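Undergrad: sequence and computational prediction follow.
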Amino acid sequence: LKSFFLDGHRLDVFWDLRSAKFPASSPEPASGYFVALVSQEQVVLTLGDLKKDAYKRSKCRPSLEDAVPLCRRETVFGRRSFVARGWLDTSRKDHDIVIEASLAGPREPEMAITVDGRALVQVKNLQWKFRGNETVLVDQSPVQVLWDVHDWIFAGPGSQAVFAFKPGAPPEVNSDEAGLESGSGIPGDPGDYSFFLHAWKTD
């Protein structure tokens, strides 16, 4: 049990990872565990498959409203290849994300992004296109891919690039919602969720 206060409200965190099972390709447990967040005697968030154990351990009832994922952040390190797993929408389905960057040598710097083995983004002349975005299809659904690799190009070793994956198509420039975020503002709308990937180049 760990407790802390946020905006004057006490939050309690309960967890049990003793029987957690980890897949070979991920540091995140796949089953046999729970992490629970309790506020005002309600379990407002649970992670893992042992939800009943979480309610029993915390001695609190589940919240009547489901928690809504808003964002997720991952940090990876590499030389030319950067590999991560993450949700690209609110379905909580993991996708394999690979970013390949060729920054040195006689050729112009370029970058490719694949999701689940499919090449979705290819950027050449990266020294001029170090910031950008594209909308791609993942499982037949649109996902916005945004990148900022400026420091990879100009800051040298030990620099990071930032990538964001946001479900849904970007808003139309001439729509009534132009200038607003692409989410509808309704909790749980897929456009409210984003996956952020920080990729650090080691040399």
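TA: That came through, no problem.
Undergrad: can we go C-alpha only for contacts and neighbour counts from here?
TA: Noted.
Undergrad: show me where the chain has strands.
TA: Under the criterion DSSP state E, the chain contains strands at 2-6, 9-16, 34-39, 42-48, 61-62, 71-78, 81-87, 94-102, 110-115, 118-123, 131-138, 141-148, 160-167, 194-201.
Undergrad: mean neighbour count added to the ones you listed, as JSON lines?
TA: Below are the strands of the chain laid out as JSON lines (neighbours: other Cα atoms under 10 Å):
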{"stretch": "strand 2-6", "mean neighbour count": "9"}
{"stretch": "strand 9-16", "mean neighbour count": "16"}
{"stretch": "strand 34-39", "mean neighbour count": "20"}
{"stretch": "strand 42-48", "mean neighbour count": "19"}
{"stretch": "strand 61-62", "mean neighbour count": "16"}
{"stretch": "strand 71-78", "mean neighbour count": "15"}
{"stretch": "strand 81-87", "mean neighbour count": "18"}
{"stretch": "strand 94-102", "mean neighbour count": "17"}
{"stretch": "strand 110-115", "mean neighbour count": "18"}
{"stretch": "strand 118-123", "mean neighbour count": "14"}
{"stretch": "strand 131-138", "mean neighbour count": "16"}
{"stretch": "strand 141-148", "mean neighbour count": "18"}
{"stretch": "strand 160-167", "mean neighbour count": "22"}
{"stretch": "strand 194-201", "mean neighbour count": "21"}
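Undergrad: second structure for comparison follows:
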Amino acid sequence: MQDPIGIPACFSSGEKLSDDPAAVTRSGQSVFMSVYRTKIADQCRLITVTWCKNLLVHGLSVSVEGPNGESQYTCKVELKPWYFWRKHGSKRFMVDGKAVDIFWDLKAAKFNGETEPNSEYYVAVVCNGEVVLLLGDLKKDAYRKTGCRPALIDPILVSRKEHIFGKKKFITRAKFHEKGRFHEISIECKNRATSCSGNTDNGNSLNGFEPEMEIRIDGYLVIHVKHLQWKFRGNESIHVNKLRIEVYWDVHDWLFNPGLRHALFIFKPSLLSTSSSSLSSTSSSSPPLSSSLTSTPLSSQIGSSGSVVEGFNGSGSSEFCLFLYAWKVE
């Protein structure tokens, strides 16, 4: 799991976004990246909205996909406490000869300690007189400021990547469906006392302790992995309301690589044909992805755009994926 994962460090005005994970781990920052698909400049393109936070700075970046799939057009906003004037404004750039405007108003944004704001803000992307992407709850203010109408095509949330730091427990909030509510996801790695002591062949059962992992949603235990040193890569299906969610994990580097390393969790929702209990866990029929989990890092099976994982596509499958990078701090 040492492949580059493209995490942008919090940036200063005029600086480039960094793809070096070390730049992020040194600053201990949290990063949330949301990728949307919509029509811009007469083509279907991806828009990436990135929020990052460290001890000094809140950062916002909006990137529009270029002709070759790269994030060629980028608007960056740095939110420092003493830069009040930077908390609202606009920026224009050209995409294939057409003007694209980014409008933002974060003057009264409420972050409540989070990396991205919860309320009292908007971020709008405008092209051809239409608001092609609108984030935040101040929608009336956004339409009044831009003077543009809503786009005829609604944007689609393709993927969300989150980078969070912790020692043993990692908590985030996420929607599994665009019209659904937020759920709290909790992942905890702990050591369970065992009757046997001493070293095992892999060195992970020491002094009578054995690593295990618990994944909870809204406080309910949905996945419990014992003998984590043998099951450091795997997948299970869980049910949340009327959604079936495939959960994939790769915690190899937590267990076997020293220093600051990340585990990768993927949550892939799909609609259920029949109603089920609100929260439950079932063993999944192993898709092609899981057949080689123990030998192949999960991160290497992610597509270049980060939006699709091989083996996920199927009947009733949602396009959305949540990628959670959990950085373990010793």
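TA: Structure's in. What do you need? The structure presented is a predicted model; accordingly, all values stated were derived computationally and were not measured.
Undergrad: export the strands of structure 1 to TSV and tack on distance to Gly183 of structure 1?
TA: Output for these, formatted as TSV (distance: least, Cα to Cα, whole Å):
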stretch	distance to Gly183 of structure 1
strand 2-6	26
strand 9-16	28
strand 34-39	26
strand 42-48	22
strand 61-62	27
strand 71-78	13
strand 81-87	17
strand 94-102	21
strand 110-115	23
strand 118-123	23
strand 131-138	15
strand 141-148	12
strand 160-167	9
strand 194-201	10
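Undergrad: quick one, which of those strands gets closest to Ser26 of structure 1.
TA: Relative to Ser26 of structure 1, the nearest member of those by Cα to Cα is strand 81-87, separated by 8.0 Å.
Undergrad: so where in structure 2 does that closest one end up aligned?
TA: The alignment of strand 81-87 of structure 1 onto structure 2 (TM-score structural alignment) spans residues 169-175.
Undergrad: if I look at the closest residue to Thr282 of structure 2 other than its chain neighbours, how far off is Ile223 of structure 2?
TA: Distances taken as Cα to Cα, 6 or more residues apart in numbering put Ser237 closest to Thr282 of structure 2, at 5.3 Å, once the chain neighbours are dropped. Per Cα to Cα, to the nearest Å, Ser237 of structure 2 is found 9 Å from Ile223 of structure 2.
Undergrad: and Ile185 of structure 2, by the same measure?
TA: Ile185 of structure 2 is 11 Å from Ile223 of structure 2, where distance means Cα to Cα.
Undergrad: repeat for Phe176 of structure 2
TA: Counting by Cα to Cα, the gap from Phe176 of structure 2 to Ile223 of structure 2 is 17 Å.
Undergrad: how about Ile156 of structure 2?
TA: Between Ile156 of structure 2 and Ile223 of structure 2 the computed distance is 29 Å (Cα to Cα).
Undergrad: and for Lys190 of structure 2?
TA: 14 Å.
Undergrad: please apply the same query to Glu210 of structure 2.
TA: Applying Cα to Cα, the value for Glu210 of structure 2 to Ile223 of structure 2 is 17 Å.
Undergrad: excluding residues flanking it in the chain, which one is nearest Glu245 of structure 2?
TA: For residue 245 of structure 2 the amino acid is Ile, not Glu. Pro269 (4.2 Å).
Undergrad: what does the one you found align to in structure 1?
TA: Checking TM-score structural alignment: Pro269 of structure 2 goes with Pro167.
Undergrad: touching, its match and Asp139? I think so.
TA: No: counting by Cα atoms under 8 Å, Pro167 of structure 1 stays clear of Asp139, with 11.2 Å between them.
Undergrad: counterpart of Lys226 of structure 2 in structure 1?
TA: Checking with TM-score structural alignment, Lys226 of structure 2 has Lys124 as its match.
Undergrad: contact partners for that match?
TA: Glu108, Pro109, Glu110, Met111 (Cα atoms under 8 Å, 6 or more residues apart in numbering).
Undergrad: would JSON lines of the residues you listed with distance to Thr46 of structure 1 be doable?
TA: Listed next are these as JSON lines, based on distance: Cα to Cα, whole Å:
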{"residue": "Glu108", "distance to Thr46 of structure 1": "47"}
{"residue": "Pro109", "distance to Thr46 of structure 1": "43"}
{"residue": "Glu110", "distance to Thr46 of structure 1": "41"}
{"residue": "Met111", "distance to Thr46 of structure 1": "37"}
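Undergrad: and which of those residues is nearest to Trp15 of structure 1?
TA: Trp15 of structure 1 lies nearest to Met111 out of those, by Cα to Cα, at 39.9 Å.
Undergrad: quick one: what's aligned to the closest one in structure 2?
TA: Aligned by TM-score structural alignment, Met111 of structure 1 pairs with Met213 of structure 2.
Undergrad: what distance do you get for the nearest residue to that match once chain neighbours are set aside to Phe232 of structure 2?
TA: What sits nearest to Met213 of structure 2 in space, not counting adjacent residues and going by Cα to Cα, 6+ apart, is Cys189, at 4.5 Å. Distance check for Cys189 of structure 2 against Phe232 of structure 2: by Cα to Cα, it reads 11 Å.
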